[in-house]
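1. sequence first, predicted model second:
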Amino acid sequence: MNDLPLWSGFQRADGRKGIRNLVLVVYTVECASHVAHAIAQGETDTHVIGFPGCYDNQYAIRLILSLARHPNVGAVLAVGLGCEYTQAEKIAGMTGKSGRPAAWFTIQENGGTRSSIEKGKRIVGDLRRRIERETPRVPMGLADLTVGCECGGSDGTSGLVGNPVVGAFFDRLVDAGGTAIFEEIVEMIGLKEIILDRAATPEAREQLESAYEKAVRYCRQVRQYSVSPGNFAGGLTTIEEKSMGAFAKSGSRPIQGVIKVGQRPPFPGLWIMDSVPDDHFMMFGYTNPNDTEGLMDLISGGSQLVLFVTGRGSVIGSPVSPLIKVTGNSRTFQRMAEDMDFDAGRVLAGELSLEAAADELGKLIAVTASGRPSKPEALGHREYFVMYKHQDTPTIEQGCRL
């Protein structure tokens, strides 16, 4: 895997490197979402994220700031209505401290919809020209990458080959000095001792045990485990069976510790992200986890690229970071070829080994990191979801490196 070619990335002022050079339009309340999307429409490499709530939420703000300061983002425009708690001026100000060009305005103070769209497009154009002119290009390799992974729409092939192929790639990424992040602790119920045995240090073991026990309490309280009718139809029978398959995407290297949403790993290696709401805030803002939310969480941890393993198929994408969709079901790959990037089902068919599949996946990741769009990117999929949630996350200085 170390023989993969280098590619050219984008150097950020905070020392990180990006594989895309995006302008991000951030809206701070649902009332501003139409204007934000209209501003981005037709603009080159311009993506949108936003928070629908009128009242702010520490979890949501932390996630938005992490995305605004992501290594794939070169500049930010924050757009607000003008009367919400989450203030566009503060989002832009905090983003600007990272060395990125950042601008903001409110629709109420700018005359309404049409005038705000026109103003936003002028600003985006100026930001685009600036980052194209000023952003240094630098060599990148696996050691510079942070890759996240989650699975969804799972079937029996996900645990047999889809997730194991990603796990084998994660081993190679970590060995090369890169960083791998996986999540979905609620899909690891029943695996406590297996998870704890992978802890790199006693401190990591304590973090893993605490996160696992919280996930169990959460599932019991909301009376739902992370298994669906589609999983059953795809051949899975129990949460434990699904958990074994989900955990396979972590590979075999030691787990360095647990990070929260909006917090990036403090050093390279394999990390697990805890996105489960904390105990004392379970009932208000009850989270309804979904694949789009999980991908946003992983990107907020600094993942420049994300992998999504799905046996039954999916048509989602992601903003900020390219999404590569992997399936262990060759029939799904053939049926949804326009959406799926990688067919790991060939391992089940005996056409290639698990190790060969991991090498091939690594080459696809390198090509995507070098600038070739993944299928979700090429199709224009930019799904995002930011919800109310509570977590006792680190300070903004620790989590977002302000």
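-> That came through, no problem. On a predicted model such as this, the values are computed, not experimentally measured, just so you know. Numbering: from 1, shown residues only.
2. only C-alpha atoms from now on, for both contacts and neighbour counts.
-> OK.
3. secondary structure class for residue 125?
-> Judged by DSSP: H, G, I helix; E, B strand; the rest coil, the three-state class of residue 125 is helix.
4. contacting residues around it?
-> When the contact criterion is C-alpha atoms under 8 Å, 6 or more residues apart in numbering, the partners of residue 125 are residue 43.
5. repeat that for the one 10 residues further on.
-> The contact partners of residue 135, taken as C-alpha under 8 Å, 6+ apart, are 10, 11, 12, 74.
6. if we only consider the residues you listed, which is nearest to residue 372?
-> Distance to residue 372, by C-alpha to C-alpha, is smallest for residue 10 among these, at 15.0 Å.
7. assign that closest one to helix, strand or coil.
-> Of the three states, residue 10 takes strand under three-state DSSP.
8. that one contacts residue 132, doesn't it?
-> No - the pair residue 10 / residue 132 is not scored as a contact, 10.0 Å apart, by C-alpha atoms under 8 Å.
9. more neighbours, those two?
-> residue 10 (22 against 12; other C-alpha atoms under 10 Å).
10. how close does the more buried one get to residue 134?
-> Remark: distance between residue 10 and residue 134 (C-alpha to C-alpha, to the nearest Å) = 10 Å.
11. hang on, isn't residue 76 packed against residue 103?
-> Yes - the criterion here is C-alpha under 8 Å, and residue 76 meets it with residue 103 at 6.4 Å.
12. list residues touching both of the two?
-> residue 92.
13. which one's more surrounded, the two?
-> Each of residue 76 and residue 103 has its neighbours counted (other C-alpha under 10 Å); residue 76 has more, 30 against 22.
14. any idea which element the more buried one lies in?
-> Assigned by DSSP states H and E, residue 76 belongs to strand 73-80.
15. take a look at this one as well, against the first:
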Amino acid sequence: MTMTITNAQSPELQGYLRADGRKGIRNVVAVAYLVECAHHVAREIVAQFRPAFDAFDDPAREQEPPVHLIGFPGCYPNSYAEKMMERLTTHPNVGAVLFVSLGCESMNKHHLVDAVRASGRPAHVLTIQEKGGTRSTIQNGLDWVREARETLGRQQKVPMALDELIVGTICGGSDGTSGITANPAVGRAFDALVEAGAACVFEETGELVGCEYHMEKRAARPELGREIVACVAKAARYYSILGHGSFAVGNADGGLTTQEEKSLGAYAKSGASPIVGIVKPGDIPPTGGLYLLDVVPDGEPRFGFPNISDNAEIAELIACGAHVILFTTGRGSVVGSAISPVIKVCANPTTYRNLAGDMDVDAGRILEGRATLDEVGREVFDVTVAVAAGAPSKSEALGHQEFILTYKTFEPVGPACLPAGAAARNVVEIALQ
């Protein structure tokens, strides 16, 4: 069952037009450290621009471009990390980028700054070893960010339609209520967004073990169905080698009984729309429709667990172009994200009452008979549109900017994974770079 969104119901948004034709719902100045040794300097630069918790109550402050901290801690080369950093710093929600380098890390800062400038955004790199150390680099960074904010503050918004949105979803802190309330409510919202032409991305294959043949039946093409089955099989094998599945102690404490129960609950977030493609971290969906994000690395396990926390997965959804992230939780989570706002959909009514200040939608009303699944699904859709139109999510208003990027390795997606046409071929070509 899906919710029907008519043309009369479809709101028009406004966004920041980028040189590649994409539009952002935020105009963030990203400060990106390129190795852990530069983390402190970058953090100190960002700290000078953090708004007070009540900043969103002040209309004048709402117009100031926010400054967000992202980064990569590793010193050794990794093509996944470099691709992720390039996609994140050219994300449509990002208006300008300051890279902070120590000077001897492996991340290719010159390529990154050139890529951001080529995308039409202001970009600059500061190298601590060449700028006189901590104090001098921080001061240089503060000066550059102030100028970038002034430039971005003069940028005008343009009309933006729902079919220009990319929305991601993730679950974290799942419990026995997640698969009954919040996850299927997000599935209803996904169906409505897909109907309106948006691209929607769900993951994670490690939490979908057992659901692969259900997804195969929903695949838009037989060859895509086979790729979905192989994708989940890869995840199952990866976790088996590690000796640990995606079923955590906290899930059991929250009332989940088996991996299968958790998988079915996570699967509910995808809704009922046809699955039109598979993407990997950093691949941008070439069309509207529903996509599966494969977050499990290719090859033999080399870098440990596929993702060490929910925020690593959020970063991957954002690298795929997601403007907004729908985060379902039963036990409760307070994290947000840099770059793209996170909307919390709370599955458990008790958790919602305890953490109401961090939750955007109370899906637990379904359990208590205070709302239907369709009604909560419609609310998730409406909140998504409101946040895309500029309203802050709870985590955004509280100043949450969690971010994690680690090591992984991926092969490019094959042609069977993407819709046919020139746009899909372009994504494959990008993935091969």
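-> Looks like it came in fine. Everything quoted here is computed from the prediction, not taken from an experiment.
16. could you tell me where the strand holding residue 76 of structure 1 falls in structure 2?
-> Aligned by TM-score structural alignment, strand 73-80 of structure 1 falls on residues 94-101 of structure 2.
17. mean shift of that stretch relative to structure 1?
-> Stretch 94-101 of structure 2 differs from its equivalent in structure 1 by a mean of 0.7 Å after superposition (mean C-alpha distance after the TM-score superposition for structure 1).
18. map residue 149 of structure 1 across to structure 2 for me.
-> Taking TM-score structural alignment for the superposition, residue 149 of structure 1 sits opposite residue 169 in structure 2.
19. and the gap between the residue lying closest to its match once chain neighbours are set aside and residue 408 of structure 2?
-> Leaving aside its sequence neighbours, residue 169 of structure 2 sits nearest to residue 326 (C-alpha to C-alpha, 6 or more residues apart in numbering; 4.5 Å). For residue 326 of structure 2, the distance to residue 408 of structure 2 equals 24 Å [C-alpha to C-alpha].
20. looking at the two, which is more packed in?
-> Using other C-alpha under 10 Å as the criterion, residue 326 of structure 2 and residue 408 rank with residue 326 on top: 27 against 21.
21. surely the more buried one is in contact with residue 346?
-> No - here residue 326 of structure 2 does not reach residue 346: they are 10.5 Å apart, not a contact under C-alpha under 8 Å.
22. count the neighbours of the equivalent of residue 132 of structure 2 over in structure 1 for me.
-> Superposed on structure 1 with TM-score structural alignment, residue 132 of structure 2 falls opposite residue 111. Using other C-alpha under 10 Å, the number of residues around residue 111 of structure 1 comes to 10.
23. element containing the most far-flung residue of structure 1 relative to its centre?
-> In structure 1, counting by C-alpha atoms, centre = their mean, residue 111 sits farthest out from the average C-alpha position, at 35.3 Å. Using DSSP H and E, residue 111 of structure 1 falls within no helix or strand.
24. residues in contact with it?
-> Neighbours of residue 111 of structure 1 in contact, by C-alpha under 8 Å, 6+ apart: none.
25. in structure 1, what residue corresponds to residue 407 of structure 2?
-> So, by TM-score structural alignment, residue 407 of structure 2 is matched to residue 388.
26. next one: residue 281 of structure 2
-> Aligned partner of residue 281 of structure 2 by TM-score structural alignment: residue 261.
27. now do the end-to-end distance for stretch 309-317 of structure 1.
-> For stretch 309-317 of structure 1, the end-to-end distance is 12 Å (C-alpha to C-alpha).
28. so it corresponds to what in structure 2?
-> Here stretch 309-317 of structure 1 aligns to structure 2 at residues 328-336, judged by TM-score structural alignment.
29. swap in stretch 214-221 of structure 1?
-> Residues 234-241 of structure 2 are where stretch 214-221 of structure 1 lands when matched by TM-score structural alignment.
30. that stretch against structure 1, how far on average?
-> Compared with structure 1 after the fit, stretch 234-241 of structure 2 shows a mean deviation of 0.8 Å (mean C-alpha distance after the TM-score superposition for structure 1).
31. chain center to that stretch, what's the gap?
-> 24 Å (C-alpha atoms, centre = their mean, to the nearest Å).
32. what's the answer for stretch 312-321 of structure 1, then?
-> With C-alpha atoms, centre = their mean, you get 10 Å for stretch 312-321 of structure 1.
33. residues contacting the nearest residue to residue 254 of structure 2 once chain neighbours are set aside?
-> Closest residue in space to residue 254 of structure 2, ignoring its immediate chain neighbours: residue 175 at 4.3 Å, by C-alpha to C-alpha, 6+ apart. By C-alpha under 8 Å, 6+ apart, residue 175 of structure 2 lies in contact with 250, 251, 252, 253, 254, 255, 256, 329, 330, 331.
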